[in-house]
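Chemist: Compute the structure for the input listed below.
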Amino acid sequence: MSASAKTASSSASTVTVSIDPTGFVKLGTQLPTLANILAQAIDELGLPLSETQQRTLLLYLDQLLLWNKAYNLTAITHPEEALIKHVIDCLAIIPHLPPGSLLDIGTGAGLPAVIVAICQPERACTALDSNQKKIRFIRQISSELGLTNMQPIASRIEAHDASYDVVTSRAFASLIDFVEVAQPRLADHGRLCAMKGKAPTDEELQALEAEWQIKTIKLDVPRLHDSRHLIEMSDKNV
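Modeler: Now for the predicted structure:
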């Protein structure tokens, strides 16, 4: 489908939702527009999210922008751009995530860990980052949003010793580097799930395919025109 056809299709299937503005600080008058953009994206992705969960996602965005300067959370400060490039971008991986406990390495502001925790309250999520300030933000926002399934940990991955069914990352530039640090934290029969822009290069695949079963999933992120992929890997030796 062409970009223009996608736009026409999206416009024809507008989804609207009314969000209680109580508690929002930064989104202000933009809240209704942002709520409708989010609702439409959720509909396009086929995610079964309640209005309460949608409100929680928007509250997370609001707090992300509110505390951005204090915690140095993101270079994106425009609310609609942040909604698309952070929240909706992370939502796009949820239909493809294997089940089980999740570790997000180099989580930063909690992307995708917090988004997954909001959308899948039955999943235990651990957000790991060596940056103490960012982990303090995640701890604060998890408490405010009632995310009882979220565990923020300030640590380098090399010093962390638990194992998980799913290990994610949105921050690693090199797929090979991600595999090297994530593999020791992977439970038997677990999956590594790396969020990437472009698909892996032939060189990356050749370096990993002897030991890893690799699945490249092309993501269609609503309203985002950049390339996005989820790379799912399982250890052939397990």
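Chemist: CA atoms for contacts and neighbours, from now on please.
Modeler: Noted.
Chemist: And the helices in the chain?
Modeler: With DSSP state H, the ranges of helices along the chain come out as 3-12, 31-45, 51-66, 68-71, 79-82, 89-91, 113-119, 132-145, 175-182, 202-208.
Chemist: if I look at the nearest residue in space to His86 that is not next to it in sequence, how far off is Glu204?
Modeler: Leaving aside its chain neighbours, His86 sits nearest to Leu111 (7.2 Å; criterion: CA to CA, 6 or more residues apart in numbering). Leu111 is 24 Å from Glu204, where distance means CA to CA, to the nearest Å.
Chemist: neighbour count winner among those two?
Modeler: Leu111 (23 against 13; other CA atoms under 10 Å).
Chemist: Now do the strand ranked longest in the chain: distance to the chain's middle.
Modeler: Counting residues, the longest strand in the chain under DSSP state E turns out to be strand 186-196. How far strand 186-196 lies from its chain's middle: 14 Å, per CA atoms, centre = their mean, to the nearest Å.
Chemist: got the angle between it and helix 175-182?
Modeler: 150 degrees (axes from the mean of the first three to the mean of the last three CA atoms, to 10 degrees).
Chemist: I would like the residues contacting strand 186-196, please.
Modeler: 97-98, 163-171, 175, 178-179, 182-183, 228-235, 238 (CA atoms under 8 Å, 6 or more residues apart in numbering).
Chemist: To compare against the first, here's the next sequence to fold:
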Amino acid sequence: MSAPIDTAWPAQLEAGLQRLEIALDPVTQEGQLAFLGLLQKWNKAYNLTAVRDPSQMVSRQLLDSLAIMPYIHADAVLDVGAGGGLPGIPLALAFPERRFTLLDSNSKKTRFLTQCVLELGLDNVEVIHARAEDVCPQQPFQQITSRAFTALENLVDWCGHMLAQDGQFLAMKGQFPDDELAALPSAWQLADNIELTIPGCGGARHLLIIDRVRTTGG
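Modeler: Alright, predicted model coming up:
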């Protein structure tokens, strides 16, 4: 946890968690801020995120990721297109009892994620460097998260084989993606749309829960 953190971050995180009505103990909050310090440090060389203003990092990275905590219920979660570790690393820190797999095809990003696992002591996280289409997990995942990854049509096409039959995609979006939903294959459906309000963030935020269309046998 050697990366320095901005002096304003602790108060921003605590206030944001209160507004989200999410409780994290002090040690977990320290872990979240340590991750943010690593993200800021490595971003200079690895281009992990477009957010470079320290005053926006807590809201647009940590709080934006943690806002979906109430919807995480699986014992094992896949974060596809994990990139700079959002939302996977903040969620793994918040849920040490759950297992998280972080998948990305960019070797620089998976090197960063592996470094985070080492420095933050995350024994509940596995990092995989591969294309989603090439991964065949031993057990399918009940939940697969994605944030700024790809269109919904691609998400279900590339990752559907890794999702349990009764599992669900948790797709984090900005504006409500009408066009993407219209292009969704007929075997998939929008199960729920949750509008998220992120403290310190302007603009729309949506969590789309996508699952398979249930067929009834005759």
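Chemist: Got a TM-score for the two of them?
Modeler: In this superposition the chains share a TM-score of 0.91, using TM-score structural alignment, normalised by the length of structure 2; 212 aligned residues with a CA RMSD of 1.7 Å.
Chemist: among the helices of structure 1, which is the most enclosed?
Modeler: Comparing the helices of structure 1 by mean neighbour count (mean count of other CA atoms under 10 Å), helix 113-119 comes out on top with a mean of 24.
Chemist: In structure 2, what stretch matches it?
Modeler: The aligned range for helix 113-119 of structure 1 in structure 2 is 88-94, by TM-score structural alignment.
Chemist: Relative to structure 1, what is the average displacement of the matching stretch?
Modeler: With mean CA distance after the TM-score superposition for structure 1, stretch 88-94 of structure 2 departs from structure 1 by a mean of 0.6 Å once superposed.
Chemist: Any buried residues in the longest strand of structure 1, and which?
Modeler: 186-187, 190-196 (16 or more other CA atoms under 10 Å).
Chemist: Equivalent analysis for stretch 93-110 of structure 1, please.
Modeler: 93-94, 97-98, 101-110.
Chemist: what's the distance between the equivalent of Asp211 of structure 2 over in structure 1 and Ala210 of structure 1?
Modeler: Alignment note (TM-score structural alignment): Asp211 of structure 2 maps to Ser234 of structure 1. In this view, Ser234 of structure 1 and Ala210 of structure 1 are 11 Å apart by CA to CA.
Chemist: looking at the helices of structure 1, which is closest to Glu158 of structure 1?
Modeler: helix 175-182 (7.1 Å; CA to CA).
Chemist: which bit of structure 2 covers that closest one?
Modeler: Counting by TM-score structural alignment, helix 175-182 of structure 1 corresponds to 152-159 in structure 2.
Chemist: Just give me the mean distance for that stretch relative to structure 1.
Modeler: Mean for stretch 152-159 of structure 2 is 1.4 Å (mean CA distance after the TM-score superposition for structure 1).
Chemist: How about the residue nearest the centre of structure 2: what's its closest non-neighbour residue?
Modeler: Nearest to the mean C-alpha position of structure 2, counting by CA atoms, centre = their mean, stands Pro87 at 2.2 Å. Closest residue to Pro87 of structure 2 apart from its sequence neighbours, by CA to CA, 6+ apart: Ser65 at 4.5 Å.
Chemist: In structure 1, what residue corresponds to the one you found?
Modeler: With TM-score structural alignment as the criterion, Ser65 of structure 2 matches Cys90.
Chemist: ok, now which ones touch that match?
Modeler: Counting by CA under 8 Å, 6+ apart, Cys90 of structure 1 has contacts 111-112, 115-116.
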